[in-house]
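Participant: structure, please.
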Amino acid sequence: MNAPAAFLRRLFASTLATATVLVAAILLLASLGFYFVELRDIPGRTLFDALWWAMTTLSTVGYGDIVPTTVPGRLIGMGIMGAGVGIMAVLTGNLASALIERRNRKRLGLLPVKTAGHSIVLGCNAHAPGLIKALATAAPLSRGPAVVLVATLTPEAFAEMAADLNLEENLSFCRGNPAQETVVARAAPAAARAAYILSQDGLSPEEADQQTLLTALTFRGLAPKVQLYAEALLEANRKHLARAGVDVTLVRGDLTERALETMGEHPALWHFLERLLGTSGNRAMRARAMSHDEKGLRWSALVGHALAAGDGLPVAVFRLRRDITIKELLDADSALDQFILELFSAYGQEGRLGRQGPAVAVNPGDGLDLADFDGLILLKTQAPPTKVHAPAGDGEQP
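Facilitator: Here you go, the predicted model:
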């Protein structure tokens, strides 16, 4: 008895639900009454005709194709006409209120995001706008927003950021602490393409990295197979984030230190890096996936193929993630290792030990098997500068 009573209490707690139930009850009773009073003795008339009459009368449409001819039938019609005016007004008003409330909840970042193949940014700091813009620009087609931001921003701050980035339709917002499971779950993490954790500003390095670690653990619990990147402030915490399931950790300031070292070796190396990295849409390099045919080529042949196609100069191959099996770690010539493999096979086990994170091989040469890699990194080819001839002067040949 407690369960039905609780259900009824929840049902009638909503005005919209109450009005809907009343409409259904009135339609049912009016249809049954009208059928037995007016239509039962008319050949070809069914209970559906009575329901049709009740619906058109309750909604105040009144097509007039079926009309009551008896006093009881007209009394039923008068009753549902009177009820229809009030109930339909309540139903329409509550439906409009529900739509407005949903819109407000979406603006506040409290609604689940319906999308797939998207990128998730967990946390917000000064680097967030640039990352979001780059992700949205490079994003493949997705069913919904290309980027979802999970952060403790105010709705006004998020709206301002989205307007500045011109991403109102391609950026969604889930408001809350990205280390909380209920908050991250609204961003559809299992359907995401990748996720990026940003360090929280305003905290000490230890506290910020602890927040990043908690966020990584939360995300991994919801999406164990999605690529996860994280920003850390302390080098010592890189290994802890790796244990929490982060595939790639970028320590803030790490690249700055390396750039300064490069500049110290030779200024030209720094200028090359500066041109190589460039800005969004103006970089001298790009990455793309390799086709099945390209994976079967040797490196020198692949370079020639890409140059001939005007695709750019390949400089590296990359692999995002791959499964590591026990077979790769065992010796094929060892009887004991073969026995272990047979045990795995006998019990129907795949022998998968885990996943290896991203890897890049720069100018690998022909000895590397490219079939194990996912894509290419290429330098964009540029047309040679056009030689400008100075205008011929007096006595000079053009």
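Participant: CA atoms for contacts and neighbours, from now on please.
Facilitator: Fine.
Participant: which residues sit in contact with the residue nearest the centre of the chain?
Facilitator: Nearest to the mean C-alpha position of the chain, by CA atoms, centre = their mean, lies H118 at 2.7 Å. Counting by CA atoms under 8 Å, 6 or more residues apart in numbering, H118 makes contact with A139, S142, P145, A146, V147, V148, A191, A192, R193, A194.
Participant: just curious, which of those residues is nearest to A19?
Facilitator: Comparing the contacts of H118 against A19 with CA to CA places P145 closest, at 34.6 Å.
Participant: and stretch 260-279, end to end?
Facilitator: Terminal residues of stretch 260-279 lie 19 Å apart, using CA to CA, to the nearest Å.
Participant: okay, helices next: where are they in the stretch 151-300 of the chain?
Facilitator: 155-165, 181-185, 205-222, 238-243, 254-265, 267-277, 292-295, 299-308 (DSSP state H, counting those that start in this stretch).
Participant: if we can go back for a sec, turn the contacts of H118 into JSON lines, including distance to L302.
Facilitator: Shown next, in JSON lines, are these (distance: CA to CA, whole Å):
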{"residue": "A139", "distance to L302": "26"}
{"residue": "S142", "distance to L302": "31"}
{"residue": "P145", "distance to L302": "36"}
{"residue": "A146", "distance to L302": "32"}
{"residue": "V147", "distance to L302": "34"}
{"residue": "V148", "distance to L302": "37"}
{"residue": "A191", "distance to L302": "33"}
{"residue": "A192", "distance to L302": "32"}
{"residue": "R193", "distance to L302": "28"}
{"residue": "A194", "distance to L302": "28"}
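Participant: who wins on neighbours among these?
Facilitator: Using other CA atoms under 10 Å as the neighbour test, those are led by V147, with 31 neighbours.
Participant: which parts of the stretch 1-150 of the chain are strands?
Facilitator: 119-122, 147-151 (DSSP state E, counting those that start in this stretch).
Participant: reformat these as CSV; add distance to A162.
Facilitator: Output for the strands of the stretch 1-150 of the chain, formatted as CSV (distance: least, CA to CA, whole Å):
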stretch, distance to A162
strand 119-122, 14
strand 147-151, 10
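Participant: relative to A309, which of these is closest?
Facilitator: Among the strands of the stretch 1-150 of the chain, if distance is taken as CA to CA, the winner is strand 119-122, at 31.0 Å.
Participant: please name every helix or strand in contact with the closest one.
Facilitator: Packing partners of strand 119-122 (3 or more CA pairs under 8 Å, 6 or more residues apart in numbering; DSSP states H and E): helix 128-138, strand 147-151, strand 194-197.
Participant: and this one, please, so the two structures can be compared:
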Amino acid sequence: MSRRFYANFLRLPIVLRTLFLALSAIIFFGALIHIIEPSTFPSIFDGIWWAIVTTSTVGYGDFAPETIPGRIAGIFLILTGAGFLSFFFVNLATATVTRQNAYFEGKVAFKGMGHLIIIGWNERSREIIDHLSNGGPNKQIILIDETLESNPMPSKLHFVKGRANLDETLIKANIFKAEKVLITSDQHKDELHADMFSILTLLTIKGLCPSVHCIVEVLTTEQMANAKRAGADEIIQSNVLTSFVMVNSITAKRKIPSIIELLRQLDGGKLTLSAAADNLIGKSFKEASSLLLAEGILIVGIKRGEETFVNPSHPFIISKDDQLLEIIR
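Facilitator: All right, here's what the predicted structure looks like:
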């Protein structure tokens, strides 16, 4: 029994072990001084009070041993109890600093739920985190990256250091309770290898938690099909978007506001995709636009199956399963 207790005691964190020894010394010497000098220390509580004051401060003077045996007990208390108590506070401070450093270095697991996991640290990730933190939806953000040495934005996110295609890293980010995952492309790799790494990460995520919503950035058109096979819920072709903005700027006959500026106007969830209401089914796109415009909603297109029709020509009749691409004022 004693061996089992000793083995279990050694498994405790050093802070708890030191606290246990300090409290044991205080209780032991508090009871001992009551036995040695019952007139000076009428109760065990008085003895424990004296032991606590003696080990933690220089003593208040309200209780003090008067006999030689009592003073010898006080000497041993100072040598043992005060030492254990001081050692406890040193270890407590060390553990606190170690825990804080581990948090900044991405070694602490995340315990929350309903969070957003962003994989990869780059300028796009920074913009997304800034937007979500400043006026965006109030959501906890977890950043996974293997290149960073410490948390780049401690006040805005929880950092987990490691490779995103390893189960251990994803479990540390609590992938099972995550709401969404955004996989950004690694700009340090060539486009093909960056896409392959993103798809491998996607496969790992879906293998652990098939239900989590995954958004994947893909650079090459050829890897679109593989991303879909791997289970991507949404695919963002960043190169296509960038090329479109550049082509628009080149071919425009007159100077118009940058598309980036136009997109910023849609910031904050103003551009939405919603199912067609019952009162709009069977009506033309023009009629539906007029009805919703009175409510401050502008329809810019219709999503029908896998196809999207932007500003469709008249007459375009809205069907039951159509989705409306809307800009909300």
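Participant: what remains of the contacts of H118 of structure 1 once you look at structure 2?
Facilitator: Retained in structure 2: S142, A146, V147, V148, A191, A192, R193, A194, out of these (criterion both residues aligned by TM-score structural alignment, their matches' CA atoms under 8 Å).
Participant: is it true that the first one touches A136?
Facilitator: No. Under the criterion of CA atoms under 8 Å, S142 of structure 1 lies out of contact with A136, with a separation of 10.6 Å.
Participant: what about the aligned partner of I120 of structure 1 in structure 2, distance to A252 of structure 2?
Facilitator: Residue mapping for I120 of structure 1 onto structure 2 gives I117, with TM-score structural alignment as the criterion. Distance from I117 of structure 2 to A252 of structure 2, counting by CA to CA: 38 Å.
Participant: of these two, who's got more company?
Facilitator: When neighbours are counted by other CA under 10 Å, I117 of structure 2 and A252 differ, and I117 comes out ahead with 26 against 9.
Participant: right, and the more buried one touches D145 too?
Facilitator: No. Assessed by CA under 8 Å, I117 of structure 2 is found out of contact with D145, at 10.8 Å.
Participant: go ahead and confirm P364 of structure 1 touches P314.
Facilitator: No. With contacts counted by CA under 8 Å, P364 of structure 1 stays clear of P314, the gap being 10.4 Å.
Participant: the two: which is more packed in?
Facilitator: Between P364 of structure 1 and P314, P314 has the larger neighbour count (other CA under 10 Å), namely 24 against 16.
Participant: in a strand, that one, correct?
Facilitator: Yes. If the criterion is DSSP: H, G, I helix; E, B strand; the rest coil, then P314 of structure 1 is within a strand.
Participant: give the contact list for it.
Facilitator: L302, V303, A306, N363, L376, I377, L378, L379.
Participant: same question, S133 of structure 2
Facilitator: K139, K156.
Participant: tell me which residue of structure 1 lines up with it.
Facilitator: So, by TM-score structural alignment, S133 of structure 2 is matched to A136.
Participant: also K228 of structure 2?
Facilitator: K228 of structure 2 maps onto A242 in structure 1, by TM-score structural alignment.
Participant: what's the answer for A95 of structure 2, then?
Facilitator: Using TM-score structural alignment, A95 of structure 2 pairs with A98 in structure 1.
Participant: for L157 of structure 2, the count of nearby residues, please.
Facilitator: By the criterion of other CA under 10 Å, L157 of structure 2 has 19 neighbours.
Participant: right, and it touches L143 too?
Facilitator: Yes. In this structure, L157 of structure 2 is within contact of L143 by CA under 8 Å, at 6.8 Å.
Participant: so where do the helices sit in the stretch 1-150 of structure 2?
Facilitator: 2-11, 14-36, 44-56, 68-104, 123-133.
Participant: and the ones you listed as CSV, adding distance to F110 of structure 2?
Facilitator: Listed next are those as CSV, based on distance: least, CA to CA, whole Å:
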stretch, distance to F110 of structure 2
helix 2-11, 24
helix 14-36, 23
helix 44-56, 36
helix 68-104, 10
helix 123-133, 17
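Participant: buried deepest among those helices, which one?
Facilitator: helix 44-56 (a mean of 21; mean count of other CA atoms under 10 Å).
Participant: packing partners for it?
Facilitator: helix 14-36, helix 68-104.
Participant: between those, which gets nearest to A194 of structure 2?
Facilitator: helix 68-104 (26.8 Å).
Participant: mean per-residue distance, the closest one versus structure 1.
Facilitator: Once superposed with structure 1, the aligned residues differ from helix 68-104 of structure 2 by a mean of 2.9 Å; criterion: mean CA distance after the TM-score superposition for structure 1.
Participant: that helix packs against which elements?
Facilitator: For helix 68-104 of structure 2, the elements it packs on are helix 14-36, helix 44-56, judged by 3+ CA pairs under 8 Å, 6+ apart.
Participant: which of these sits closest to A82 of structure 2?
Facilitator: That would be, of those and by CA to CA, helix 44-56, which comes in at 4.3 Å.
Participant: which residues touch the closest one?
Facilitator: 26-27, 29-34, 41, 59-60, 63-64, 77-78, 81-82, 85.
Participant: check the offset of that helix from the chain's centre.
Facilitator: Chain-centre distance of helix 44-56 of structure 2: 45 Å, with CA atoms, centre = their mean, to the nearest Å.
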